[in-house]
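Undergrad: Following is a predicted model, sequence given first.
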Amino acid sequence: MTGDIEHGAIYPSLKGRSVFITGGGSGIGESLVEHFCAQGSRVAFIDLAEDASRRLVARIAAKGDPAPHFMAGDLRDIERLRATIAEAAERHGPIKVLCNNAGNDDRHKSEDVTVEYWDDRMAVNVRHQFFAAQAVRPQMKETGGGSIINFGSITWLVGDGDCPGYVTAKAAITGMTRALAREFGPDRIRVNCMLPGWVMTERQMRLWLNPEGERQIAERQCLPDRLYPPDIARMALFLAADDSRMCSSQNFIVDGGWV
């Protein structure tokens, strides 16, 4: 059961709130965009996939929800990231919610990793999260606070052995979250980390969900149901809303009871 937006919780504090999402064109990010727009938030997102992102904007607009603002960009380009954050704030007002969602879990073996590939894994999975937080902080401080939601993964908790660069980056995000929560806290900026389990995005199902993967889910998860992007988006809504006003510097695991 994937769940749907219409039957989820409504958070009045999110209506009209300026939200910025990285990697919003597909997968978990796509669901984040849809869910925040359904709350009446003013959403802007950045993604490399232009066609998919424009289809998402059109689909949301056709439903009658506030259409998100899409900006194309590669998050390895920090100046482009900064420019899109500035554009989003100009269009929707100071950013109050940052969802640092974008990442890439391509599989790789340690013996095949070059210095260049390692640096690229860090740039794709963790570096942009820090600089996005750095960029939104002045806006949040000026408006009395905000919520930064960094996206980690349970992979570092379980020690997945098929993507060491990705696992390292995701572990680093937890440390970064705690450091920024302490530094930004006096300005009432909350910083938390989401740790999803194995989420059934189109990419995951196409590339890696095979009979062996199905057996692993059955053996490892406490709950028998599959984990889908809306399950992650609904937790993000809570962390973005005023309902979680005293939640900061924490990991929020949504994995069906895997770890």
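TA: Here it is on my side, so go on.

Undergrad: From now on I want contacts and neighbour counts done on CA atoms only, so please keep to that.
TA: OK.

Undergrad: Am I right that residue 148 is in contact with residue 190?
TA: Yes - using C-alpha atoms under 8 Å, residue 148 is in contact with residue 190, at 6.1 Å.

Undergrad: more neighbours, these two?
TA: residue 148 (31 against 28; other C-alpha atoms under 10 Å).

Undergrad: Okay, and that one sits in which element?
TA: strand 146-151 (DSSP states H and E).

Undergrad: And that strand, what does it pack against?
TA: With contacts taken as 3 or more C-alpha pairs under 8 Å, 6 or more residues apart in numbering; DSSP states H and E, strand 146-151 sits against strand 97-100, helix 128-142, helix 164-184, strand 189-196, helix 229-240.

Undergrad: Go through these and name the closest to residue 84.
TA: Each of those was scored for nearness to residue 84 using C-alpha to C-alpha, and the closest is helix 128-142 (10.0 Å).

Undergrad: Just the buried positions in the closest one, please.
TA: 128-129, 131-133, 135-137, 139-141 (16 or more other C-alpha atoms under 10 Å).

Undergrad: what about residue 92, neighbour count?
TA: 18.

Undergrad: That one is in contact with residue 20, isn't it?
TA: No - distance between residue 92 and residue 20: 9.8 Å, which falls outside the contact criterion (C-alpha under 8 Å).

Undergrad: Quick check: neighbours shared by those two?
TA: Both residue 92 and residue 20 are contacted by residue 43, under the criterion C-alpha atoms under 8 Å, 6 or more residues apart in numbering.

Undergrad: Please compare the first structure with the one that follows:
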Amino acid sequence: METLAKLQAKKNQEKITMLTVYSAALAAVFNNTAVEMLLVGDSLGTVFQGKENTLSVTLAEMIYHGQAVRRGAPDKFMAVDLPFMSYQVNPEKSLLNAGKIIKRTGANAVKLEGADKVALESVRRITAAGIPVIGHLGFTPQSVNTLSGYRVQGKDRAAAQKLKTDARLLEKAGVFMLVLEMVPAKLAQEITRALKIPTIGIGAGAGCDGQVLVCDDMLGLYPKAPRFVKRYADLDQTVTQAIKKYIAEVKQGKFPDTAHSF
């Protein structure tokens, strides 16, 4: 299993790979690959549950999926998202909820979005308790209403400067890694070069220290994948063909045959 120190040492040396996953079955597949990190993201609200956004995802649901992924991938460095309203209230509640995730799922780290006053203090409190934290800037899904939808962030000078400032504040507060989502490639590269901690891009260009994709997106299982996603497989077609074959064999009396009967 990767460690925090090993992951941080990869900055400027080796690109880091991360995949977002929600189930034990897929986690077990990834456990036998060289991917360094697994993220149990609150994107499960849209990808797994079919909702419009991530805002209704609960702490209990994150823990449930975190437990499933850990059972499937006992050998991977695993991070779990703190869902909406699990850390925005105050640092004390943030620490309590981060502790619940770590204790109940066996996760190695938690992730939270933004760099406002509560988020920064929450990072300090959580890391002081010995729990590693990953930051998240750019498009932050839990702020979808404030950001007026799914939009690239940091496009003008003021917004770009704020992202740079927020990134430094998060690093100073104690995050060991920073996710940059839907940020112009040049800006993401500038932030990456300015920080001592690794950055993980998603729709943020190749200049980051690593990349993350949702497994359903990159495997071709989620029909609403964002523009920045590259499909590395077309499992939707594979599954469709398998179902068609199953239906045909049942209708024709070919399944089950003697090999699949007692």
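TA: Good, I have the coordinates. As the structure is a prediction and not an experimental result, all values here were calculated from the model.

Undergrad: Please report the TM-score between the two superposed chains.
TA: Aligned and superposed, the two chains score 0.38 in TM-score terms (TM-score structural alignment, normalised by the length of the first structure); 158 aligned residues with a C-alpha RMSD of 5.8 Å.

Undergrad: rewinding a little: I would like the residues contacting the strand holding residue 148 of the first structure, please.
TA: 95-102, 129, 133, 140, 170, 173, 177, 188-196, 236, 239-240.

Undergrad: now it and helix 128-142, what's the angle there?
TA: If you take axes from the mean of the first three to the mean of the last three C-alpha atoms, to 10 degrees, strand 146-151 of the first structure sits at 170 degrees to helix 128-142.

Undergrad: what comes up buried for strand 146-151 of the first structure?
TA: Within strand 146-151 of the first structure, the residues scored as buried using 16+ other C-alpha under 10 Å are 146-151.

Undergrad: Just flag the most distant two among the residues you listed.
TA: Maximum distance among the buried residues of strand 146-151 of the first structure (C-alpha to C-alpha): 16.4 Å, for 146 and 151.

Undergrad: quick one: residue 26 of the second structure and residue 178 of the second structure, what's the gap?
TA: Distance of residue 26 of the second structure to residue 178 of the second structure, computed by C-alpha to C-alpha, to the nearest Å: 25 Å.

Undergrad: again but with residue 168 of the second structure, I slipped
TA: Distance from residue 168 of the second structure to residue 178 of the second structure, by C-alpha to C-alpha: 10 Å.

Undergrad: Which of the two has more residues huddled nearby?
TA: Set residue 168 of the second structure next to residue 178 and count neighbours by other C-alpha under 10 Å: residue 178 wins out with 27 against 18.

Undergrad: pretty sure that one is in a strand, no?
TA: Yes - assessed with DSSP: H, G, I helix; E, B strand; the rest coil, residue 178 of the second structure lies in a strand.

Undergrad: got the contact list for residue 21 of the first structure?
TA: Going by C-alpha under 8 Å, 6+ apart, residue 21 of the first structure touches 29, 32-33, 43-46, 98-101.

Undergrad: Nearest to residue 62 of the first structure among those residues?
TA: residue 33 (14.4 Å).

Undergrad: Near the closest one, how many other residues are there?
TA: 31.

Undergrad: before we move on, the earlier item: in the helix or strand that the strand holding residue 148 of the first structure is followed by, which residues are buried?
TA: With elements assigned by DSSP H and E, the helix or strand that comes after strand 146-151 of the first structure is helix 155-158. Residues 155-156 are the ones in helix 155-158 of the first structure that count as buried (16+ other C-alpha under 10 Å).

Undergrad: Please name every helix or strand in contact with helix 155-158 of the first structure.
TA: Here helix 155-158 of the first structure touches helix 164-184, going by 3+ C-alpha pairs under 8 Å, 6+ apart.

Undergrad: rerun at 10 Å
TA: In terms of contacts (3 or more C-alpha pairs under 10 Å, 6 or more residues apart in numbering; DSSP states H and E), helix 155-158 of the first structure is packed against helix 164-184, strand 189-196.

Undergrad: deepest of those, which one?
TA: Of all those, strand 189-196 has the most neighbours on average by mean count of other C-alpha atoms under 10 Å, namely a mean of 26.

Undergrad: Report the angle between that strand and helix 128-142.
TA: 150 degrees.

Undergrad: relative to helix 164-184, how tilted is strand 189-196 of the first structure?
TA: On the basis of the same axes, to 10 degrees, strand 189-196 of the first structure is oriented at 160 degrees to helix 164-184.

Undergrad: Residue 78 of the second structure sits in which helix or strand?
TA: strand 77-81.

Undergrad: The very next helix or strand once past that strand - contacts with which helices or strands?
TA: Downstream of strand 77-81 of the second structure, the next assigned helix or strand under DSSP H and E is helix 91-105. Judged by 3+ C-alpha pairs under 10 Å, 6+ apart, helix 91-105 of the second structure is in contact with helix 59-72, strand 77-81, strand 109-111, helix 117-128.

Undergrad: hmm, 8 Å instead?
TA: Judged by 3+ C-alpha pairs under 8 Å, 6+ apart, helix 91-105 of the second structure is in contact with helix 59-72, strand 109-111, helix 117-128.

Undergrad: Buried residues of it, list them for me.
TA: Those would be 91, 94-95, 97-99, 101-102, 105, for helix 91-105 of the second structure by 16+ other C-alpha under 10 Å.

Undergrad: Can you pull out the residues in contact with stretch 83-92 of the first structure?
TA: In contact with stretch 83-92 of the first structure (C-alpha under 8 Å, 6+ apart) are residues 18, 20, 42-44, 46, 69, 71, 95, 132, 135-136.

Undergrad: Of those residues, which belong to helices?
TA: 132, 135-136 (DSSP state H).

Undergrad: need those residues in CSV with distance to residue 116 of the first structure, can you?
TA: CSV is the format used below for those (distance: C-alpha to C-alpha, whole Å):
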residue, distance to residue 116 of the first structure
132, 23
135, 26
136, 29
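
Undergrad: Identify the residues contacting residue 212 of the second structure.
TA: 17-20, 200-202.

Undergrad: is it true that it lies in a helix?
TA: No - assessed with three-state DSSP, residue 212 of the second structure is strand; it does not lie in a helix.

Undergrad: Distance of it relative to residue 194 of the second structure?
TA: Noted for residue 212 of the second structure: a distance of 20 Å to residue 194 of the second structure, by C-alpha to C-alpha.

Undergrad: Report the separation between the closest residue to residue 210 of the second structure other than its chain neighbours and residue 133 of the second structure.
TA: Nearest residue to residue 210 of the second structure in three dimensions, chain neighbours excluded: residue 16, at 4.1 Å (C-alpha to C-alpha, 6 or more residues apart in numbering). Residue 16 of the second structure is 17 Å from residue 133 of the second structure, where distance means C-alpha to C-alpha.
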